[in-house]
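Asks: coords please:
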Amino acid sequence: NDTPQLLEVKDGLIKGLAERGYVENKNIKIDFKSAQGNFGTAQQIARQFVGENPAVIVSITTPASQAVVAASKDIPIVFTTVTDPLRAKIITSFKHPGGNVTGVSDLVPTERQIDVVKEIVPKLQTLGLLYDPSLDNSRFKTIESTAMGLNNVAAAAQNLVGKVDAIFVPNDTTVYAAFEAVVKVAQDTKTPLFTAERRSVERGAIATVGFDFGDMGKLTAGYVVRVLKGEKPGDIDAMYMKDDPSSLSLYVNSASAAKMGVTVPQSVLSRAAHVF
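Replies: Below is the predicted model of the structure:
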């Protein structure tokens, strides 16, 4: 799905290339195609791109990257916004990944995000997860509610109401695509809602520690330029965006928090890069 954060990555990528002297329709041709969240379509696009033999293919999201990696073992590939490229079998190591693939992971610093939830909801004992991330469950109980497809997101959120002290949405494009429905449930039922992604704080979650996806696109552009200048992807270390110390900021939506019956502590507001 062309969620706002994925379009931000694309725009950041184009800006980052231009800043390094590669200007679209001047000295570089960029062919952008969206699979609209459909893996079969992603596979078709991947095969089409491979047939055109471009200088480099940039894949945004895990399914798109898996489709492209399966389609070519020799065309240079730079992935971005892939949470766990090792588990997804996109690369076999971050250091000198080998082969024709490298890129940037958007694995979020979940521990830091949960610390912010605890600071804002100090009585947190049970956390509802709309999706199943690898969380350290020892400090509180978690209840999962899976949203199978866009039409089930609101019901999955409603399913957690009354059972949890707060809801946390990890990086999940399905839930983000229907996020306003989740915000409505949270506000209507006074259930504090948190997220792993900055954009959704703007859309109504209370807070997160997260990335600017435009910056992720610019970081990805640096990889693309290195490949265009002749480096092999397999010789370029892949990276976690969170390891770039300047990449993480605290985002807070105090207006939406108030509608969920939550007062954000001043200690949190004073550290926030952006308060919506």
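Asks: Please make it C-alpha for all contacts and neighbour counts, starting now.
Replies: Noted.
Asks: how close does the residue nearest to residue 192 when sequence neighbours are not counted get to residue 121?
Replies: Excluding the flanking residues, the one nearest residue 192 by CA to CA, 6 or more residues apart in numbering is residue 166, at 4.8 Å. Distance, residue 166 to residue 121, by CA to CA, to the nearest Å: 8 Å.
Asks: Now the second one, please; I'll put the structures next to each other:
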Amino acid sequence: MKISWRKMAVVIFSTALILGACGSGEGDNQGKSQGKDASSKKYKIGVSQIVEHPSLNAAYDGFKKALEDAGIDAEYDVQIAQGDNSANTTIATNLVSSGVDLIFANSTPSAQAAASATTEIPIIFTSVTDAVGAELVESMESPGGNITGTIDAHPDAISNTMKFLKEELDAKSVGMVFNAGEQNSRAQVDSVKEMLKDMDMTVEEASVSTSADVKQATESLLGKVDSMYIITDNTVVSALESVISVANENKIPMMVGEFDSVKRGGLAAYGFEYFDIGYEAGEMAVKILKGEKKPADLPVQIPQKLKLIMNKDTADTLGLDIKDAWNAEFSD
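Replies: Just a heads-up that it's a prediction; the model follows:
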């Protein structure tokens, strides 16, 4: 069959256009694929928090700041259990189902629920007191599995607090209000009781189940104790003003477990900033998101700084003179 030169030219030109278009599209896709790295990906972070209160909120702020400083683009699915453990379990299940890239578990119950919900998605926790006792990790040095993070217990915090009550305030008995259902709280109370065996001091316990029980439990300690120590218990700290009012009205010095509780009216705390342990947890998350480390490779961290913070107004209410030798800083 005879083909004219005009028809032949059209065929050759059309073929060139098609090949050129295919080549151009392949090059564009390849370029986009090569440019897509960890720094340009938008990550979905699930956040599980047991309850709203300043310390946990500060830890979450620190976590976000660490990711922001590292250039991680993230959207956060934040869910608060409002102190309800059944809701806590539902939150963990929902976050796993939604396919988040990482879970930030802010408290011991939140971390336990997340760990039960997934063995695949990386979990970073903070505001956890006893990660080993809560069965979150195999050991502090070698967490194992898909979970690690930062704890809110400095090894010297409780001992410094008890020494301060005994040596500086001449306390003989310590009242502790806590939720026995929170493993982190039980661990702290047991640590105090063990420590006081050699200090000629006693502990009076008052257990609560909900924040509504806190004031009555605190009042039950009146006449039995000459000091109080409120640990980092989520249930009690969420209703801290109830404890403060009872303690101050009855001139009972009340030490607390973290700085936000000092700002709210507690007398003093040997502690650290929750923002800092949240930030340190965020730095761990960055390494995981960038593929540099796995949770099992990152040891659980303790708080890096410990200092004494006091509330001067509360000290004045109690008629307490603050000594220079205490080297105390003051809350805002």
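Asks: Counterpart of the residue nearest to residue 192 of structure 1 over in structure 2?
Replies: Per TM-score structural alignment, the equivalent position to residue 166 of structure 1 in structure 2 is residue 227.
Asks: And for residue 216 of structure 1?
Replies: Checking TM-score structural alignment: residue 216 of structure 1 goes with residue 277.
Asks: thought its match was touching residue 126?
Replies: Yes - assessed by CA atoms under 8 Å, residue 277 of structure 2 is found in contact with residue 126 at 6.8 Å.
Asks: tell me, what's touching the two both at once?
Replies: Here residue 277 of structure 2 and residue 126 have 59, 150-152 as joint contacts, going by CA atoms under 8 Å, 6 or more residues apart in numbering.
Asks: Share the number of residues neighbouring the residue nearest to residue 310 of structure 2 when sequence neighbours are not counted, please.
Replies: In space, and not counting its chain neighbours, residue 310 of structure 2 is closest to residue 268: 4.2 Å by CA to CA, 6+ apart. Applying other CA atoms under 10 Å, we find 30 residues neighbouring residue 268 of structure 2.
Asks: quick one: the residue mapped onto residue 268 of structure 2 from structure 1 and residue 91 of structure 1, what's the gap?
Replies: Aligned by TM-score structural alignment, residue 268 of structure 2 pairs with residue 207 of structure 1. Applying CA to CA, the value for residue 207 of structure 1 to residue 91 of structure 1 is 32 Å.
Asks: Mind checking what secondary structure the residue nearest to the spatial centre of structure 2 has?
Replies: By CA atoms, centre = their mean, the mean C-alpha position of structure 2 lies nearest to residue 126, the distance being 2.9 Å. When classified by DSSP: H, G, I helix; E, B strand; the rest coil, residue 126 of structure 2 comes out as strand.
Asks: doesn't residue 275 make contact with it?
Replies: No - assessed by CA under 8 Å, residue 126 of structure 2 is found out of contact with residue 275, at 10.3 Å.
Asks: Common neighbours of those two, please.
Replies: Shared contacts of residue 126 of structure 2 and residue 275 (CA under 8 Å, 6+ apart): residue 59.
Asks: which one in structure 2 is aligned with residue 61 of structure 1?
Replies: That one, residue 61 of structure 1, aligns with residue 107 by TM-score structural alignment.
Asks: measure its match to residue 248 of structure 2 for me?
Replies: 28 Å.
Asks: Please compare those two by neighbour count and tell me which comes out ahead.
Replies: Neighbour totals were compared for residue 107 of structure 2 and residue 248, and residue 107 leads with 25 against 18 (other CA under 10 Å).
Asks: now the more buried one: how far from residue 86 of structure 2?
Replies: Distance of residue 107 of structure 2 to residue 86 of structure 2, computed by CA to CA: 15 Å.
Asks: How about residue 221 of structure 2?
Replies: Residue 221 of structure 2 is 30 Å from residue 86 of structure 2, by CA to CA.
Asks: Then residue 297 of structure 2?
Replies: In terms of CA to CA, residue 297 of structure 2 sits 31 Å off from residue 86 of structure 2.
Asks: try residue 78 of structure 2
Replies: Counting by CA to CA - residue 78 of structure 2 and residue 86 of structure 2 are separated by 17 Å.
Asks: out of those two, which sits in the more crowded spot?
Replies: Taking other CA under 10 Å, residue 78 of structure 2 and residue 86 do not tie; residue 78 has more neighbours (14 against 10).
Asks: which ones are touching that one?
Replies: By CA under 8 Å, 6+ apart, the neighbours of residue 78 of structure 2 are 46-49.
Asks: hmm, which of the residues you listed are common to structure 1?
Replies: For the contacts of residue 78 of structure 2, no contact is reproduced in structure 1 when applying both residues aligned by TM-score structural alignment, their matches' CA atoms under 8 Å.
Asks: Secondary structure, neighbour count and distance to residue 322 of structure 2 added to those, as a markdown table?
Replies: A markdown table is the format used below for those (DSSP: H, G, I helix; E, B strand; the rest coil; neighbours: other CA atoms under 10 Å; distance: CA to CA, whole Å):
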| residue | secondary structure | neighbour count | distance to residue 322 of structure 2 |
| --- | --- | --- | --- |
| 46 | strand | 24 | 44 |
| 47 | strand | 25 | 40 |
| 48 | strand | 28 | 40 |
| 49 | strand | 27 | 36 |
